[in-house]
Structure formats: C-alpha cells, structure tokens
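Undergrad: I'll drop the sequence and a predicted model, then ask my questions.
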Amino acid sequence: MSTSPTPSGTGAARADGSAVRIGALVPLTRPGWVEAGQHLLAGLELAVSEVNDADGIAGRPLELVVRDTAADPERAAAAVEELAGLGVAAVAGEYHSVVARAAAARADAVGLPYLCSSAVLDALTEQPTEWVARLCPPQSRGWRIYADLLLDAGHSRIAVAAQPSVYWAAGTRILRDCLTPRGGTVVELDMSALSPAALCDELADKRATALLLLVGHPDPAVPIVRSVRSDRRLAEVMIGAPAGQPEFAEWAALLGDDGAAIPFLRYLPERLTPLGARVEKTLRERLAETPSFVAFEGYDTVTVLADVLRSHGTDRARTAAAWPLVDVEGTRGRIRFSRTPGISVWQWASTPIQVVDRDPAEPDRFRILHAG
C-alpha cells in the first residue's frame, strides 16, 4: 500500500532510533496529480535537509516517512493510522482536498498533529479540531477573489465544466454565491455525461462568455481545452482553471500555446521573503524547473513543524496545543495560525493569493492578473 520510509538529510545516517520522524502524505502516482506531489515532496525534503544541517531537533535528526496517497482518501486515512503506529511526531502534506479531508479526520480521531500543506476545502474536518492546522487559504477566500476577476473582466454568464466531487461542488457553490448577487449566472455542465465536443455545443447554445475547468488534470482538462480552442464558435470564450491546473510544466508541454491565457489561483506573494528567494534558487536546481507554489508550501510546512518541535518537544498533545503560538518566518511571509470563522482547523489567515495566467507571448512566463 505504501512506500518504504524515506529518510532525509543526516537522519539517513542514523540507525539508533533517535530520529524525530514526520509522516509525509504526497500524491506520487496516478490518479494523483503527480507533478504537484513531486513539488510538494521537494519542498518538504529541502526543509528537512536544512533543519538537519542546523542541528536537527535539539540534536536529533529530523526524518520524513513518506507515504504515497495516489489521490485516494481511504489510502490516506490508512497511512495516517499506520504512521501513528510508527510513532511519528506529526503528519504533514497532501495536495488533494478530498484526500486531505480523510487524512485530517483520521488524524483528529487518533490524536496525531497534522499540518496540511496544500488542500483548500473549507470543511477540512466536520467539527472543530485542535489537532489540525493548515497553511493554504480556504477555498472560499481564494475562489471569491477569482469571482472578482471574472466580474472585473466583464464575464457574467459563467459555465462550469465539473466532475462529481465534494471539492468541485464546493467551488461551484462559492462561485454562485459570489456572482449571483452581482448579476452573474453560473451554468453547471456535468462532465461525467458530456464529451468535450458535446461540451462545446452546450457552451455555444448557452452563450457562456467564460468556461471554468472544475475537472481533473490531465484528463479531462486537456482534451476540453483543445476542443474549445479549436471551435470557432467559442473564439471569444475565456477559459479559466481556478484550481491551478496550468501551474505545472506538464500543462504547457501538453497544450503549448493553447494552454496560455487561462487564469488560475496560486498562493505566492508579489515578492518572496529573503528566505523564499534563497529557497527558490535551491528548489529550481533540485527540480530542474521553476518551483510551483506547492513546493514553497512543502518547505514552509516543515519549517513550522521544526520550530514547534524545537520549542515544545515531540509530545503530540503539546504540538497540537502549540498551533496558536506559532510565529515563524516562511518563504511567503510571516506564518501565524488563528481561528477563522467557518473554518474548523487552525488557519494561516494571511496566505498570499494571486490569480495568474501563462503569457500567450511567452507561455513559460506567468502574468499576475489579480491579487488579494
């Protein structure tokens, strides 16, 4: 079910059992978003290496125990159970919201601190919990900013091409709640019943001016983009991808020019902190490409956990009790957790948010369209 433990930094050389271990949940195989998982893991591993270069956790090496979730909620929940039994001090990571929700529920049930790196679903747990904290912004905040961009650009008739999922349904609801009171209309198109060609017919029939991709990557997102871009009836339709499908190099490799000018959300500031600029350089070398915001989320996750473990020890209950005491310089700003109305976990409330796209004139370059 899972990969073998993956030691990082000086922890790899220690066999006396003294390492402080953190479980890492990462999608590394399909149907998970593998490229996102690779970036997340690169950030986690870089931070672990740097923690160990700085004498670890009170002289003990920090070690990652990596588990591949493959975007499977049941697999993630089982991994949390296993990691708890292995004695990890905390669990970190995960990119997919529905998977992170399963991991958070199990972490809460077994009393294991979980710092979620990348999953934005507002309802990460059904009830408020002290065991879970999150670095990325809640979906409602980011997608409201995206709705503002749509209206500012003159789009009031929005079609969403969606697959069945709690995450996509929540996104549709947020968009409708934001757009409807301001004169907008949201039309749902069920991609479990439509082919890309049939979707194009629906868009033309309903006279939508924007199409949002609330679907998986690369399928069916890539075939949809190709179909819409090649349909002359839809030449003026804006394509958007609030969940961030165009962030990664695979998108540009598969779609070329067709993948440009598709706005998406990412969680970066206009300027990285000095720490972020240094980390960006190292991550670029490790990944052999520009690091995505997900890589910075991974780095910041370990940075926060290392600070907590150094300050409060490795007892799980003390770690969970320390979330409101966190005050750490990350790659994207100062990280502090608080209770946010409507959010059931400890939340970094000031995560930077941008809406960006790939520049049609230079698809490897990103343009910042909106920030919040």
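TA: Received the coordinates, thanks.

Undergrad: hey, let's count contacts and neighbours off CA atoms from now on
TA: OK.

Undergrad: Please enumerate the strands of the stretch 201-350 of the chain.
TA: 210-214, 238-240, 264-266, 328-329, 334-335, 337-338, 346-348 (DSSP state E, counting those that start in this stretch).

Undergrad: Export these as TSV, with columns for distance to Arg310 and mean neighbour count.
TA: As requested, the strands of the stretch 201-350 of the chain are arranged in TSV below (distance: least, CA to CA, whole Å; neighbours: other CA atoms under 10 Å):
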stretch	distance to Arg310	mean neighbour count
strand 210-214	41	25
strand 238-240	43	23
strand 264-266	30	24
strand 328-329	12	16
strand 334-335	16	17
strand 337-338	18	18
strand 346-348	20	24
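
Undergrad: Nearest to Ala24, out of those strands?
TA: For the strands of the stretch 201-350 of the chain, proximity to Ala24 was assessed by CA to CA; strand 346-348 is nearest, at 18.9 Å.

Undergrad: which outside residues touch the helix or strand that that closest one is followed by?
TA: Where DSSP states H and E defines the elements, the next helix or strand beyond strand 346-348 is strand 354-359. With contact meaning CA atoms under 8 Å, 6 or more residues apart in numbering, strand 354-359 is reached by 145-146, 149, 246, 259-269, 364-372.

Undergrad: adding another structure so you can compare the two:
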Amino acid sequence: MGAVRIGVLVPLSRPGWLEAGQQLLGGMELAVREVNAAGGVDGRPVELLVRDTAADPARAAAAVTELAGLGVAALAGEYHSVVARAVAARADELGVPFLCSSAVLDALTARPTDRVARLSPAQSHGWRIYGDHLLAAGHRHLAVATQRGAYWESGTRILRAHLAAHGGSVLELGIDPAAVCDALAASDATAVLLLTGFPDPAVPLVRALRQDPRLAGLLIGAPAGQPEFTEWAALLGPAGAGVPFLRYLPERLSPLGARVADALHGQFGREPSFVAFEGWDTVTVLAAMLGSATTKWADVRVTGTRGPIRFEQVPGIGVWQWAWPPVQVADRDPADPDRFRILHTG
C-alpha cells in the first residue's frame, strides 16, 4: 500500500503572512518525520501534499478540489480565517475531513458539519480574554484601526460587546496613519488596536503612532498576533515592543512540548512561534485519527505539545472544536525586544 497523503493548505507567498505559513508547515513536517520514524500510520508512511494559498480563498478552494482528486485522506492547515472558511466549505462539499490548524473565525462553516474540526480557539474565546487583559489594565475606552474583512469586523464586534458590558467603548477608525493619529489625539481612547494586515498597513501605523508626541503613553495592541513573528521585530525594532498580542501557548511547556520546541529551534534556527506547535499537533491528531478504526473527531484523544487534545461540540461553533487551547496575552519586552513577556493567561 502507498503513503497516507494529507493535503496541506498554508500561506507561503504574499499577501499571506509568510512566516506564519512557514512556521505552520515546519511544525507539520517535523511531526511527519516523527510519525514515519515510529512506523507511520498502520505501517504506511505519511506524505504531505503542500499547496500555497497566498491568503486567497478562491485559490485555496481550487487547491482543495485538486487535492481531493489526488485522493488525500484528509486536509490540514491554513492560518487566515477567510481562507480557512473557503477550505472548510469546499472540503465539506467533497466529503474530505479537514483539520483547521490556526484560523479562529467563529463561523468557520455556514452550517454545522462533522467533517471539519479545529485546533485553534474560536475568535470569540481568545479575543474576550484579550479584552479582559485590557480591562484589568484600566483600558475601557479603545480605538481600533481596522480594515474591511470578516475577520477584522468580527473582532471589532467581539471587543465592542465585551467592553460595553463593563461600561467601555470602542471607536472605529480607518488605516491612514495621519488620520488615525489625529482622531486618537482628539479622543478619550487610552489604547488603539491594530486590526490590520501585516506588514502593511500595520508597520506604517506603528511608526506613525510612536512618532506622534500627542500620543505618548497610548497603548498599541495587536490581538491578531503580528508581533509574534521575527519580521515584526526586524521591521520595527524597539518601536515594536510593548504591543500586546494573543498567542496559544501554556505558561510552561510540558516535557513533550519542550522536546518539540528544541527540535523546532534546531529546524528554524530560532525560537518557534505558537503556530509551529499548532502544525505539529495537527499532524499528530490526524495520524491518530487515520490510524484508528473510527474517523470521528469525538473519538480522538491525543497528547499534544500544549496539553491533552480532544474535540467537542461547542454552542455557536459549527465544527468540532478543541475547547480550549491555552491562551496568553504577551508582548515583546521593551528592555529586550527579542524576549517575550506573558501579561495575562486565560
């Protein structure tokens, strides 16, 4: 018998977040090497068929059709929520299991389905934890510099509802740096969140905000996780420190997590991001499911890098969900931008 093929969808070219795609794929590749070294799936090696989505939903949906035609046993991956939604819809239509590794948009599918599961937390879960951190730090009146798009619009709604329940407010702005600075200077916002793509327009916005003397002391936040990646630090230097973001790691890694972290460090030549752990966990889950007598997500029990993984049906979420991965709010330390500080956990 031939290899067990898993179709992988990841952003590996612009306008996708390249480092996220590379980290996600790197984690998957490490897990495949380990699974195959241990005998594969029922004696068959695992093989990844990788397709670059370039953050394009139509391109990703076409790749799903191609991969299904090649006979993949399952689909995995994707970082961008709107792309993962297109993948999930097409996978469901074609009857191919899809494990979403990193995308968080609550409405991953238009209707409930047993064919799709997700490792990353739903946006409503993680972003409420982010809102809790802001409230605990005394920020009740926020501004968001935001682009159009389902993911950013959903994030704004989540934050607005969460802060309103605590007497807070959210001012919605555009992405022109000069206009954003002027609006913030005239507002009562104590924090501005960047709900934008990376590197543009996030990087020009940070530079403008840091350079405006009227905004000294204003907190800049990026819940979508842009500061996690080395490109953020390379482009912004010290200006990119002190920007809280969400990442999905425990406060302390287990022995398994630490071993995988060491292996990923050797593979990347630097500390892995949480996205690489999502990649490793994804392949490990699929290998366990494809090697069992059942293909039901509810029957999966796996020890992942960030804790025990099992899937549940969560109210309001139409796919099988790991509820929940560990969540941190972290930032880059202003005293050492290469070091991360954990500010809040949930």
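TA: Cool, got the structure. Everything numeric here is computed off the predicted structure, so don't read it as measured data.

Undergrad: Quick check: TM-score for this pair?
TA: TM-score of the superposed chains, computed with TM-score structural alignment, normalised by the length of structure 2, equals 0.99; 346 aligned residues with a CA RMSD of 0.8 Å.

Undergrad: one step back: of all the strands of the stretch 201-350 of structure 1, which one is nearest Val51 of structure 1?
TA: Comparing those by CA to CA, strand 328-329 comes nearest, at 13.9 Å.

Undergrad: average offset between the closest one and structure 2?
TA: Strand 328-329 of structure 1: mean distance to aligned residues in structure 2 after superposition is 0.4 Å, counting by mean CA distance after the TM-score superposition for structure 1.

Undergrad: Show me what the longest helix seen in structure 2 packs onto, helices and strands only.
TA: Using DSSP state H, we find that the single longest helix of structure 2 is helix 18-37. Where contact means 3 or more CA pairs under 8 Å, 6 or more residues apart in numbering; DSSP states H and E, helix 18-37 of structure 2 is packed against strand 4-10, strand 46-52, helix 255-268, helix 274-290.

Undergrad: which residues in the stretch 51-200 of structure 2 form strands?
TA: Assigned by DSSP E, counting those that start in this stretch, the stretch 51-200 of structure 2 shows strands spanning 74-77, 98-100, 116-118, 141-146, 169-173, 191-195.

Undergrad: how about Val65 of structure 1, what's its partner in structure 2?
TA: Applying TM-score structural alignment, one finds that Val65 of structure 1 aligns to Leu49 in structure 2.

Undergrad: thought its match was touching Arg5?
TA: Yes. Here Leu49 of structure 2 reaches Arg5: they are 6.8 Å apart, a contact under CA atoms under 8 Å.

Undergrad: Glu93 of structure 2 is nearest to which of the helices and strands packed on helix 18-37 of structure 2?
TA: Closest among those, using CA to CA: strand 4-10, at 15.8 Å.

Undergrad: which residue packs closest to the residue in structure 1 that Gly168 of structure 2 lines up against, ignoring adjacent ones?
TA: Taking TM-score structural alignment, Gly168 of structure 2 has Gly184 as its aligned residue in structure 1. Nearest residue to Gly184 of structure 1 in three dimensions, chain neighbours excluded: Ser156, at 4.2 Å (CA to CA, 6 or more residues apart in numbering).

Undergrad: List the contacts of the closest residue to Val4 of structure 2 other than its chain neighbours.
TA: Leaving aside its chain neighbours, Val4 of structure 2 sits nearest to Val46 (4.7 Å; criterion: CA to CA, 6+ apart). Residues near Val46 of structure 2 by CA under 8 Å, 6+ apart: 3-6, 32, 35-36, 40.

Undergrad: With Gly23 of structure 1 instead?
TA: 64-67, 80, 83, 88-92.

Undergrad: Adding neighbour count and distance to Pro31 of structure 1, write the residues you listed out as a markdown table.
TA: Converted to a markdown table, these look like this (neighbours: other CA atoms under 10 Å; distance: CA to CA, whole Å):
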| residue | neighbour count | distance to Pro31 of structure 1 |
| --- | --- | --- |
| Leu64 | 27 | 23 |
| Val65 | 20 | 21 |
| Val66 | 23 | 18 |
| Arg67 | 25 | 15 |
| Val80 | 29 | 20 |
| Leu83 | 23 | 22 |
| Val88 | 24 | 27 |
| Ala89 | 22 | 29 |
| Ala90 | 28 | 26 |
| Val91 | 29 | 22 |
| Ala92 | 29 | 20 |
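
Undergrad: what's the most distant pair in these?
TA: Maximum distance among those (CA to CA): 15.1 Å, for Arg67 and Ala89.

Undergrad: Show me what Gln354 of structure 1 lines up with in structure 2.
TA: Per TM-score structural alignment, Gln354 of structure 1 is aligned with Gln328.

Undergrad: and if you look at Leu287 of structure 1?
TA: Under TM-score structural alignment, Leu287 of structure 1 pairs with Phe268 in structure 2.

Undergrad: Thr331 of structure 1 now?
TA: That one, Thr331 of structure 1, aligns with Thr305 by TM-score structural alignment.

Undergrad: Contact partners for that match?
TA: 253-254, 256-258, 260, 277, 280-281.

Undergrad: among those, which ones are buried?
TA: 257, 260, 277, 280-281 (16 or more other CA atoms under 10 Å).

Undergrad: Please report the distance of the aligned residue in structure 1 for Ala178 of structure 2 from Ser117 of structure 1.
TA: Here Ala178 of structure 2 is matched to Ala197 in structure 1, going by TM-score structural alignment. For Ala197 of structure 1, the distance to Ser117 of structure 1 equals 36 Å [CA to CA, to the nearest Å].

Undergrad: and those two? which has more neighbours close in?
TA: Applying other CA atoms under 10 Å to Ala197 of structure 1 and Ser117 shows that Ser117 carries more neighbours, namely 30 against 14.

Undergrad: What is the equivalent residue in structure 2 for that one?
TA: Using TM-score structural alignment, Ser117 of structure 1 sits opposite Ser101 in structure 2.

Undergrad: Leaving out chain neighbours, which residue sits closest to the most centrally placed residue in structure 1?
TA: Nearest to the geometric centre of structure 1 sits Ser118, at 3.0 Å (CA atoms, centre = their mean). Using CA to CA, 6+ apart and skipping the chain neighbours, the partner closest in space to Ser118 of structure 1 is Tyr95 (4.8 Å).

Undergrad: quick one: contacts for Trp152 of structure 2?
TA: Going by CA under 8 Å, 6+ apart, Trp152 of structure 2 touches 146, 195-196.

Undergrad: surely Phe293 of structure 1 meets Pro269?
TA: No. Assessed by CA under 8 Å, Phe293 of structure 1 is found out of contact with Pro269, at 9.8 Å.

Undergrad: Same drill for the two, tell me which one is more crowded.
TA: For Phe293 of structure 1 and Pro269, the more surrounded residue by other CA under 10 Å is Phe293, and the numbers stand at 21 against 17.

Undergrad: so how far is Val345 of structure 1 from that one?
TA: 21 Å.
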